[in-house]
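> Just need the structure, nothing else, for what follows:
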Amino acid sequence: FDRAYFSADLLISWQQTHPNSHWLMRAKDNLRYTVIETFSEGDYLIQMPVSPQAQKKNPNLPDTWQARLIECRYEGKTRRYITSLIDDKRFTKDKVAQL
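Down below sits the predicted model:
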């Protein structure tokens, strides 16, 4: 996915239609979320609101949805990624960060 395009409708629909496929993208600085669970430092299960505009376009969307937020250092900078790879035992933070 294009890093500038973040769509709850697209990503939620993708997950529902392709249950064995996953997505990973950079998190924008203005991402709104609440931490639901901390797996380890810089590795979180988050809940994000679905915008009223998205819900108007697709009334089947939930009010909120969950993803995993991973923070890692790369070339001296902190990078943040969100992904549908929520299982932190199967997909460790380090493995996801290498993608």
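
> Please count neighbours and contacts with C-alpha atoms only from this point.
Fine.

> give me the number of residues near residue 93?
For residue 93, the tally of surrounding residues (other C-alpha atoms under 10 Å) stands at 23.

> Test my guess that it contacts residue 43.
Yes: using C-alpha atoms under 8 Å, residue 93 is in contact with residue 43, at 6.5 Å.

> please give me the structure for this one as well, since I'd like to look at both together:
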Amino acid sequence: MYSRGMADTTIKITEEIRDRLRTLADERGTSTRSLVERLIADIPTEAEAAERTARALAYVRANLCPDLSDDDVQRAQRWRADIAAGRVGARR
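I've put the predicted structure just below:
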């Protein structure tokens, strides 16, 4: 029996990913459905991420670094992207 507000959906995934989902759910003592719900609920939408970023920048400017510029933020974002892409921070 389904609860109110629950919707059925079907997605096509590889058997490998299906098995991985089952393993991850089993390891956490939960169902595949609950695991997927939790994982997806934790990923912010672009609008949510933008709002979170705006709140964080407002806090930093109000409490830590009033002269933090948009250029500083853009440089930090590029630096983070470079780290994530392995362009900096790794031994070559």
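
> what TM-score comes out when they're superposed?
TM-score for the superposed chains, counting by TM-score structural alignment, normalised by the length of the second structure: 0.22, backed by 31 aligned residues with a C-alpha RMSD of 3.9 Å.

> Name the residues contacting each of residue 93 and residue 43 of the first structure.
In terms of C-alpha atoms under 8 Å, 6 or more residues apart in numbering, residue 93 of the first structure and residue 43 are both contacted by the residues residue 70.

> Where do the strands of the first structure begin and end?
Here the first structure has its strands, by DSSP state E, at 24-26, 34-40, 43-49, 64-74, 77-83.

> how far away is residue 64 of the first structure from residue 93 of the first structure?
Distance, residue 64 of the first structure to residue 93 of the first structure, using C-alpha to C-alpha, to the nearest Å: 23 Å.

> correction: residue 71 of the first structure
Applying C-alpha to C-alpha to residue 71 of the first structure and residue 93 of the first structure gives a distance of 9 Å.

> Give me the common contacts of these two.
Residues touching both residue 71 of the first structure and residue 93 (C-alpha under 8 Å, 6+ apart): residue 43.

> how far off strand 64-74 does the helix ranked longest in the first structure point, in degrees?
Taking DSSP state H as the assignment, the helix of the first structure that covers the most residues is helix 8-17. For helix 8-17 of the first structure against strand 64-74, the angle by axes from the mean of the first three to the mean of the last three C-alpha atoms, to 10 degrees is 100 degrees.

> Name the residues of helix 8-17 of the first structure that are buried.
Buried positions in helix 8-17 of the first structure, judged by neighbour count with 16 or more other C-alpha atoms under 10 Å: 8-9, 11-12.

> Tell me the buried residues in the host helix or strand of residue 61 of the second structure?
Assessed by DSSP states H and E, residue 61 of the second structure sits inside helix 46-63. Neighbour counts using 16+ other C-alpha under 10 Å place residue 57 of helix 46-63 of the second structure among the buried residues.

> Now do the longest helix of the first structure against strand 43-49, angle only.
Going by the same axes, to 10 degrees, helix 8-17 of the first structure is angled at 120 degrees with respect to strand 43-49.

> related to what we said a few turns ago, dump the strands of the first structure into TSV; add mean neighbour count as well.
Formatted as TSV, those follow (neighbours: other C-alpha atoms under 10 Å):
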stretch	mean neighbour count
strand 24-26	18
strand 34-40	13
strand 43-49	19
strand 64-74	18
strand 77-83	16
